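J.: okay, here's the prediction I keep looking at, along with the sequence it came from:
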Amino acid sequence: MLAKHPKGLKVLFLTEMWERFGFYTMLSVLVLYMTHVFGWDEHKMGQIYGLFLGFVYFTPLIGGWIADHILGYRRTIMLGAVTLAVGYSMLAVPNTTALFFYFGLVVIVIGNGLFKANISVLVGNLYPEDSPLKDESYNIFYMGINVGALMAPFAASFMRNTFSFNAAFAIAGAGMVISLITFELGKKYYLLEGAKPSEKPVQEIRLSKKQEKERVVALLTIFAIVIFFWMSFHQSGFALTLFADRSTKQIISPELYQVFNPMFILILTPVIVWFFALLRKRKKEPSTPGKIGIGMFLAGLAFSIMIVASLKGGNLDNGALSPSWLISTYFVMTIAELFLSPMGLSFVSKIAPERMRGTMMGGWFTATAIGNYLSGFIGSFYGTWRHSTFFAVLVLASLFSAFLVLLLLKRLKHATRSKIDKIEDELEAEALV
């Protein structure tokens, strides 16, 4: 699967894998740490957790701007990696005060903002303009994210139960150090001056103001649409977990259902990559915006399963339903995620003007941040609405977003046309005049 890709993709895959391992190891024990060490109640923990995650996904917008205008991608990523390692190390300090804990979270937010969007930009920069491998590369890169996410809960649980919470945070810091070392040692494979000729991206052609505006509008449109996906998707940590706890037989511990998503990603990514390659060979591969639209439709399908599950008895919260309902939902939702999330990263890489590529990638994560916030807002109605009604709202939101993509597909596809093709078209038009 990696043979036809630049070696730099392997480096960035491993860099992101270890960074995500560190982040999700920390996140796996964060709420438990606040409960057992500080004794805070759900309301206070919810506020801290929500603000933390919101800023984690908002700050890449700032980090992208810094990379675009001041430091460049590599130096910004390096600074972010060091900052993240420091933040995790601060949480690893035993017998700390609440103020020091807050400061540690702030440091992690800053580090993530510098790191997150910019490494995604580097993936796209490995490929020439309009490379058919770019979508596939982001699927592979996304698999790296989920390898780290899958390992993290097990590492966090082992370290916490064997040693302490602080040991779990220390392992998160160690993962970040490995990520930093991997990124530095592999720099010759992802830097332009160190790449082989076949791995070097072609030079960008300067866009006109009109072309830039068209592309930015297309990106902002996609950002607005995918907010509804993330609002629905992140019910995995809220409504779906409550459904597992209250409506499902306790064959599987409720928190362990979240392992299914990264596990399915590892299983399904090679299948999705193969499927798209087959369609590409037959010249039937959907456009990147088209894949995003399909992802939104599949998200609606996933929550349709939950409507049926609710009507089958889930509304009663009597713990009588089979786990297969939730597992099936996670399976379809994972396919939706693979159609949408890596494709969103690829879409930004393909059409964002070069001078604002980091900022636009940060915009993608800002949309995620808004979706995260809305997931909590809509999730607050889970206990007051019938569960079937709650999931129906998510289905409608997903299908509405899919319809918007379909409605705007021609315009979005036009924005992804080659810069070279567009310039040639304009020159031909001028010649005719």
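T.: Structure received. Numbers count the residues shown, from 1 in each chain.
J.: contacts, neighbours, all on C-alpha from now
T.: OK.
J.: and the residue nearest the centre of this protein?
T.: Nearest to the mean C-alpha position of the chain, counting by Cα atoms, centre = their mean, stands residue 341 at 6.0 Å.
J.: please determine how far that residue is located from residue 264.
T.: 15 Å (Cα to Cα, to the nearest Å).
J.: swap in residue 426?
T.: 45 Å.
J.: higher neighbour count, these two?
T.: residue 264 (17 against 12; other Cα atoms under 10 Å).
J.: centre of the chain to the strand or helix carrying the more buried one, how far?
T.: Taking DSSP states H and E as the criterion, the element that holds residue 264 is helix 260-281. Taking Cα atoms, centre = their mean, to the nearest Å, the mean C-alpha location of helix 260-281 is offset from the chain mean by 16 Å.
J.: give me the helices and strands touching the next helix or strand after that helix, please.
T.: Proceeding N to C from helix 260-281, the next assigned helix or strand is helix 288-311, under DSSP H and E. If you count contacts as 3 or more Cα pairs under 8 Å, 6 or more residues apart in numbering; DSSP states H and E, helix 288-311 packs onto helix 209-233, helix 324-351, helix 387-415.
J.: the same query, at a cut-off of 10 Å, please.
T.: Judged by 3 or more Cα pairs under 10 Å, 6 or more residues apart in numbering; DSSP states H and E, helix 288-311 is in contact with helix 209-233, helix 239-246, helix 324-351, helix 387-415.
J.: hold the first one in mind and look at this next one:
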Amino acid sequence: MHATDAADAPEHLPQERFWGHPRQLWMLLGVTVGLNFAFYGFRAFLTPYIADTFFASLGATAAQKQADLLASGFLALMYATPIIGGYVADKLLGETRALATSLWLCVVGLLLMAAPSLFGFELGLALFALSTGLGIPLTVLIGRNYAKDDPRREGGYTLYYLAINLGSFVTPFICAGLIGQRYGFRWGFVAAAAGMLIAAALFQWRKHKLDPILPDGAHLHGRMATVWVVLAMLALTYPVALLLAYPTVLRTAMYVLMALLVIYFVVRCIQRGDRVQTQRYLALLLLFVAMVVFWALSLQGVTSLNFFARDHVAAPFHYTLFQSANPLYILLFAPFMAMLWPWLQRRGRDPSTPRKFGIGVLFVALSYGLLAWAIAHASGDRVGWLPLALCYLLQTLGELALSPIGYALVGQLAAPEEASLAMGGWFFGTALAYQLAGWIATQTASGGTALQGFADYGHVYARLFWGGLVVAVVFLLAAPGIRRLMHGVR
């Protein structure tokens, strides 16, 4: 998200090492675990909590729809605000102050989410969404621990990816299971805030150790800059909370912003007159479509699949523990996938990037085909836990094929002077996917008896299977053409 990339790290870095990596990397990994503990902790129960706490009087169907729209709008905002947050970190606060500010404000946002009133809850969502935008420097700081030619950088980012999933694997057991299920899910937000508080305190305590690896001008303005940024975010919290209450307006605004971003790049391509760069942007746009489709389907785990697990899956454990399936599978299979691609490359059979995107969409489509088949062959209105567990497994394999290469690809395909904006646009794609995922989820809540609702899930998931299958086949067949548009970028 930053114009200053990890490749700009100083050449002479501190030589303190722990287990072969820079010592401060481990502090940042600890912050990563705490941050993701907090986020995935409340995300595990967010949508059902909204439906049951704030919209139950509307009836089950309407409550589910309202919850899907509010949760997806909030999560979309979370992935949209880094465009602005990255600019503030680059131009006003510097990376470490921006990240510290983000962590402390996220603690406040999480505590507000525990408020008993809907508007207090929405204020917490708004503040958390705004604050996470300032947290984008964490990814950059990981890379700043390494010189640009250090072969261990990839290993450092692998550890970062594992830290994300370690936090997200553990937290549903604590925030949703141990705390939320026993004492009420409001207290799950407080437990999440405790994890974020530990991350904030750890970073505040050790962030001065990062000074030697920061670029010149990293501390951009005086301490009052932090005060003004915090005041601005607090001032924006109320209008953003109002916007969350009108999901249709929010969705329209995000689609308009995306259209404006596309128009900007079209105009820049015309002004530049560079055929190669124009074709690279076209390839990036096509892969962007595949990425949005993949995440719109995969992110049903936050909305419709969470309700499906609660209402229609017979499992010997609480339904929120299904939220640990994806990070568990990543922890188990990421090392094997990391070895698979080099093994195939040595044999000349490594799929091209466009083909990997097609494979990712294919796996997520198959996950819904499996679930639709299980629903069609069930007796009654419930399925066992295994079909849903396998559904999450297929989605995770698709994620491992597609997700890790996306951000690196943007930096390679975008023009150097527009790399930050292009990365922001790619990140914004996840926000659009959350919006689309919320709309898809509302299609599963059509009312009627429990048996009819169960069948409705089957119909929607069957459509996701066939639609995803078509997109996957198109990208698999079009992969050679898209690869030519990339002009040598793999």
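T.: Everything's here; your move. All values derive from a computational prediction rather than experimental measurement.
J.: so the residue nearest to the centre of structure 1 versus residue 357 of structure 1, what's the distance?
T.: Look at residue 341 of structure 1 and residue 357 of structure 1: by Cα to Cα, they are 17 Å apart.
J.: also residue 122 of structure 1?
T.: 10 Å.
J.: okay, and the common contacts of these two?
T.: Residues touching both residue 122 of structure 1 and residue 357 by Cα atoms under 10 Å, 6 or more residues apart in numbering: residue 349.
J.: tell me which of these two has more neighbours.
T.: A direct count of neighbours by other Cα under 10 Å for residue 122 of structure 1 and residue 357 places residue 357 higher, at 24 against 21.
J.: correct me, but residue 73 of structure 2 touches residue 252?
T.: No: using Cα atoms under 10 Å, residue 73 of structure 2 is not in contact with residue 252; the gap is 11.0 Å.
J.: what touches both of these two?
T.: residue 435.
J.: okay, these two: which has more neighbours?
T.: Taking neighbours as other Cα under 10 Å, residue 73 of structure 2 and residue 252 compare with residue 73 leading, 28 against 12.
J.: host element of the residue mapped onto the more buried one from structure 1?
T.: Matched to structure 1 by TM-score structural alignment, residue 73 of structure 2 sits across from residue 51. Using DSSP H and E, residue 51 of structure 1 falls within helix 42-58.
J.: show me what that helix is packed up against.
T.: For helix 42-58 of structure 1, the elements it packs on are helix 7-33, helix 98-125, helix 357-379, judged by 3+ Cα pairs under 10 Å, 6+ apart.
J.: quick check: residue 129 of structure 2 vs residue 110 of structure 2, distance?
T.: 10 Å.
J.: excluding residues flanking it in the chain, which one is nearest residue 332 of structure 1?
T.: Nearest non-adjacent residue to residue 332 of structure 1, counting by Cα to Cα, 6 or more residues apart in numbering: residue 302, 5.2 Å away.
J.: tell me the contacts of the counterpart of the one you found in structure 2?
T.: When structure 2 is aligned by TM-score structural alignment, the residue opposite residue 302 of structure 1 is residue 367. Residues in contact with residue 367 of structure 2 (Cα under 10 Å, 6+ apart) are 297-298, 361, 387-396, 398, 461, 464-465.
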